[in-house]
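> here's a sequence, model it:
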Amino acid sequence: MATIPWLADVLRGAGIQVVTHGDWLNRMRPGSFSPIGVLWHHTAATSSATNPHPALNICINGRSDLPGPLCQALVDYHGVFHVISAGRCNHAGTARASGPIPAGDGNTMLIGWEIDYNGVNQEMTAAQYNASVAATAAVLKQLGKDASYARGHRETSTTGKIDPSFVDLNVMRSDVAAKMAGGTAWSAIVDNSTAGRFTASASWGVSSYSAQRYGADYRYADPVAASDAAWYKFNVPATASYRVEAWWPAVSGYNAGTPYIIATTTGNQTVYVDQRVNGGQWRNLGTFTLPAGDANRVAVSRWSGSAGYVIADAVRLTRV
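This is a model prediction of the structure:
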């Protein structure tokens, strides 16, 4: 039977905090193991900062109906990889074909991460997601495979598994690919003309006056002491830290105190910018923790104490 004794070293080489447990090099299930990909799971246990790996013992020793080990590594609340096994584990069962992964014995074909969160009313933490992306990228490089060989259990399960919950697996693969290429993780731009992603009332006009605009045009409105924001909608892949940037055309008569509202995990935060200057480029509004999901994340508000048009052009989010 093949094993992957290199696992802990490869993870450490990727900058991941690793803890090995017991005789992990020889802890495994009988049967073949010749991995070609990585499979993501969630444990269904509720983790926390003070109880970061509640499912660790079960993943090592198994359950009454399923002997352990149940994964090659468990990813705890803080993003620490607990390496359990260098060999075959009971984590994938019979697999249906998914992407480049053929139908067959999932425990033979796939290395499994059990990410310790409950998946019902708890999402994986930013630390868990970022560590899992980095680990998956490093292991796939070691296997000589590309990011398409990263799958979620719900994609391969023949019994209706739903894990890992609250993760867009296509975005995950994009992030793994970017990590493998040495590039930046997930980033997205919403312009005022992006279909289905920008909303504003009829009070917001359309202009192409300034050549500093992003795209063909931008929106403008008079300042008013009322709630009438233009919103930018993003499908944020995971709760994590994101750099928020804005693009506006700068004109001397535009607003000196335009409010940008960022919908963070702890509530709305407002950043004021002077749209008379620094136009025609991405300007950093700050780094914020944003919740996962497809929703309005950034707004340009008309509620300004300064004179001059308030401008809504483009917004970019980048995970950091």
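
> going forward, measure contacts and count neighbours with C-alpha atoms only.
Fine.

> residue contacts, residue 34?
Residue 34 is in contact with 1, 2, 3, 108, 109, 110, counting by CA atoms under 8 Å, 6 or more residues apart in numbering.

> residue 143: how many residues sit nearby?
Using other CA atoms under 10 Å, residue 143 has 15 neighbouring residues.

> that one against residue 36, yeah?
Yes - using CA atoms under 8 Å, residue 143 is in contact with residue 36, at 6.6 Å.

> what distance separates the start and the end of stretch 162-174?
Its start and end residues considered, stretch 162-174 measures 20 Å (CA to CA, to the nearest Å).

> what's the neighbour count on residue 183?
11.

> what about residue 109, distance to residue 132?
18 Å.

> of those two, give the one with the bigger neighbour count.
Between residue 109 and residue 132, residue 132 has the larger neighbour count (other CA under 10 Å), namely 25 against 22.

> would that one count as being in a helix?
Yes - the assignment for residue 132 is a helix, going by DSSP: H, G, I helix; E, B strand; the rest coil.

> list the contacts of it.
Counting by CA under 8 Å, 6+ apart, residue 132 touches 75, 79, 113.

> another sequence for comparison is provided below:
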Amino acid sequence: MAAPLSAVRFLAALQAEGVRVVEVGNWRTHNRNSRGPWGPVHGILIHHTVTSGTDATVRICRDGYTELPGPLCHGVIAKSGRVYLVGYGRANHAGGGDPRVLQQVTDESYGTSPSRPTKGNLDGTDGNCHFYGFECENRGDGKDPWPEVQLDAIERVAAALCRAHDWGAKSTIGHLEWSKDKIDPTGFTMPAMRARVAKRLAGKPGTPTPEEDDVSLTPQQAQQLAEIHRERAIAPWTYKGTAETRDAYAYLRDTSAAIRSVDAKVTALKAIDLTDAQIAALAEKVASAPGLAATIAEAVAQKIADRLAE
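Below is the predicted model of the structure:
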């Protein structure tokens, strides 16, 4: 048995694990405690929201709706990896579930997954009392992707609370593992997520897993990475207009070569002793010709304008 963390300790645990937290309004005191007990807590429950858009998702999870008042969880894990704290205390997220599963989670006595639940909302044990709940922004149709940054946030959230309570990874389950009525989360498996949480718990708070920490490159990999960076740097300049034979990179290269040539000629002229009459004649010719810098600037501006117009 474990008493729930205070809101202060809850927030500190998440931040210590490297979770990017966004505090929403009066989340510390926004709860359903008047409707039933909050605690003892035995684990973390992961959900998907069946929504799209972070702002709308956070608003729904905080406020709920007519049939089910908010908060609908303690935190919303957005696709960006940010975790929006919307409530703390008893929240309408778990509903009824299988008491056998609750015992297995409490004891961390199951294998890869808890027993298949045979109880649900109408005939199950009150889960709102016993689980921290996190809603994850996803349509839940099996097609909406789960960005790695979001999966990393789920992993960190679970590890943070497991670490704070001295629990193992098996204290983290999905809603579908708790209630026979639920299918969430859809799109990744909870055994795979528990494996990630276990690896993170093997390290220090907030540190990468050993796999993430090994960023050493062989000489061949370093050369390949340098080539990728070079190609990406040049790529934006390979644009050709509809009637162009050369790309923008070629124009810049040729312009640079022309400027270097002019500089060389100017340097050579400086070394020649000219009479006052010769200097006056050259000045007259330069004054009558269009400026080189202005010509180049106009040409580049026209190329940019042509590109924007297409």
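
> quick one: the contacts of residue 132 of structure 1 as JSON lines, columns for neighbour count, secondary structure and distance to residue 184 of structure 1 too.
Shown next, in JSON lines, are the contacts of residue 132 of structure 1 (neighbours: other CA atoms under 10 Å; DSSP: H, G, I helix; E, B strand; the rest coil; distance: CA to CA, whole Å):
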{"residue": "75", "neighbour count": "29", "secondary structure": "strand", "distance to residue 184 of structure 1": "22"}
{"residue": "79", "neighbour count": "23", "secondary structure": "coil", "distance to residue 184 of structure 1": "19"}
{"residue": "113", "neighbour count": "26", "secondary structure": "strand", "distance to residue 184 of structure 1": "23"}
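
> out of these, the closest to residue 283 of structure 1 would be?
Relative to residue 283 of structure 1, the closest of those is residue 79; by CA to CA it sits at 30.6 Å.

> any idea which of the contacts of residue 34 of structure 1 has the most stuff around it?
Result: residue 110 is most packed of these (other CA under 10 Å), 28 neighbours.

> I figured that residue hits residue 32, correct?
No - in this structure, residue 110 of structure 1 is not within contact of residue 32 by CA under 8 Å, at 11.2 Å.

> for structure 2, what spans make up the helices?
7-16, 54-63, 99-107, 148-165, 175-178, 190-201, 210-213, 219-234, 248-270, 276-288, 292-309 (DSSP state H).

> of those, which stretch is the most buried?
Each of the helices of structure 2 was scored by mean neighbour count; the highest is helix 175-178, a mean of 26, by mean count of other CA atoms under 10 Å.

> that one against structure 1, how far on average?
Superposed on structure 1, helix 175-178 of structure 2 shows a mean distance of 0.4 Å to its aligned residues (mean CA distance after the TM-score superposition for structure 1).

> which part of structure 1 matches that helix?
Counting by TM-score structural alignment, helix 175-178 of structure 2 pairs with residues 153-156 of structure 1.

> excluding its backbone neighbours, what's nearest the corresponding residue of structure 1 for residue 57 of structure 2?
For residue 57 of structure 2, the aligned residue in structure 1 is residue 55 (criterion: TM-score structural alignment). Leaving aside its sequence neighbours, residue 55 of structure 1 sits nearest to residue 45 (CA to CA, 6 or more residues apart in numbering; 6.2 Å).

> how about that neighbour, what does it touch?
By CA under 8 Å, 6+ apart, the contact set of residue 45 of structure 1 is 54, 55, 116, 117, 118.

> and those, which is closest to residue 137 of structure 1?
Taking the contacts of residue 45 of structure 1 together and measuring to residue 137 of structure 1 by CA to CA, the closest member is residue 116, at 19.4 Å.

> now which residue in structure 2 aligns to that closest one?
Under the alignment defined by TM-score structural alignment, residue 116 of structure 1 is paired with residue 137 of structure 2.
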